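1. sequence? don't have it. structure:
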């Protein structure tokens, strides 16, 4: 079990875990997950950690088929600027390795924003905390667990 799976079990929310054989040569972990689980890439969401101009880290959860609009993310968390966080800072803060960063079960609950496209689906897929492992759950349950808001973040 990963901290992500443990956190959803503890919350007693409905979810499913999906596992697949991770290919270390895959160009995109999220798109690999969509392909191997035979689901639309628009339903698989990646977890990106950003550093705000205040020095604080924040989390964005966006479809793997899109890129993060850093201006929109900064605006969503009421910051002036956001940039992608340094990989070491992401791993230290989250407790996960890159490519397996889950929005759930991080060492410290960071301000989190989920792209509003998640609300187009009954369930979405996010990393379960390890490459080759995904959690499927309701976007509203995910937001509740993370005390997250929804905003338009993808470009």
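-> Sure thing, it's come through. Model, not experiment: these values are computed from the prediction.
2. Could you use CA atoms for every contact and neighbour count after this?
-> Fine.
3. Now do the contacts for residue 134.
-> 17-19, 33, 125-128 (Cα atoms under 8 Å, 6 or more residues apart in numbering).
4. try it against this one:
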């Protein structure tokens, strides 16, 4: 299958089966699989994915693993064009601060390598928080458990499948200041 193409779960080939897609299929969740050219050196992978599949960056969600007070691991699912408010995340878990978890520790907990983390089918299921901003999208695209692969799913199905708490944890970046002459 060429990059940027789609197949629904009934047409997946073996190379597109991941722990995440197997989890969704086993739970009867409707989804389709989309692939994109994964280019980690360019940064902003979620934005690259949005451009590749022709989707609104606000509806392409990045999956991040954080630690609250260095003891509570949490999986965050937020729009690719948003910034996480770590203070709000910490407050949701009665903590004082939250920070990104190391890629190695995240992979050990979730079973997914960096750039392929999904809220679905984790080895040790972490609490999941879905950004409230994502709920306005008719469909969202979330990592499917491998680099360069996302699933298209409704926000309600994503919330239910991941047993996610929906909260206001992110905001779009501030618009650029106009240049003054």
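-> Okay, I see it. Because the structure is predicted, anything quoted here is derived from the model rather than measured.
5. TM-score for the pair, please.
-> After superposition, the two chains reach a TM-score (TM-score structural alignment, normalised by the length of structure 1) of 0.94; 155 aligned residues with a Cα RMSD of 1.3 Å.
6. ok, the contacts of residue 134 of structure 1 in structure 2, which still hold?
-> Conservation of these in structure 2, assessed by both residues aligned by TM-score structural alignment, their matches' Cα atoms under 8 Å: retained contacts are 17-19, 125-128.
7. Filter those down to the buried ones.
-> 19, 125-128 (16 or more other Cα atoms under 10 Å).
8. list the contacts for residue 38 of structure 1?
-> Per Cα under 8 Å, 6+ apart, neighbours of residue 38 of structure 1: none.
9. Trace residue 74 of structure 1 over to structure 2, please.
-> Under the alignment (TM-score structural alignment), residue 74 of structure 1 pairs with residue 90 in structure 2.
10. which one of the contacts of residue 134 of structure 1 is nearest residue 62 of structure 1?
-> Nearest to residue 62 of structure 1, judged by Cα to Cα, of the contacts of residue 134 of structure 1 is residue 126 at 9.5 Å.
11. shouldn't the closest one be in contact with residue 105?
-> No - at 11.9 Å, residue 126 of structure 1 does not count as touching residue 105 under the criterion of Cα atoms under 8 Å.
12. all strands for structure 1, in order.
-> 16-19, 45-52, 57-63, 82-84, 111-115, 124-130, 133-137, 149-151 (DSSP state E).
13. Just confirm residue 154 of structure 2 contacts residue 138, I think it does.
-> Yes - when contacts are counted by Cα under 8 Å, residue 154 of structure 2 is listed as touching residue 138 (6.2 Å).
14. Look at these two and report which has more neighbours.
-> residue 154 (19 against 11; other Cα atoms under 10 Å).
15. residues contacting that one?
-> So residue 154 of structure 2 contacts 137-140 (Cα under 8 Å, 6+ apart).
16. between those, which has the most around it?
-> Of the contacts of residue 154 of structure 2, with other Cα under 10 Å as the count, residue 140 tops at 25 neighbours.
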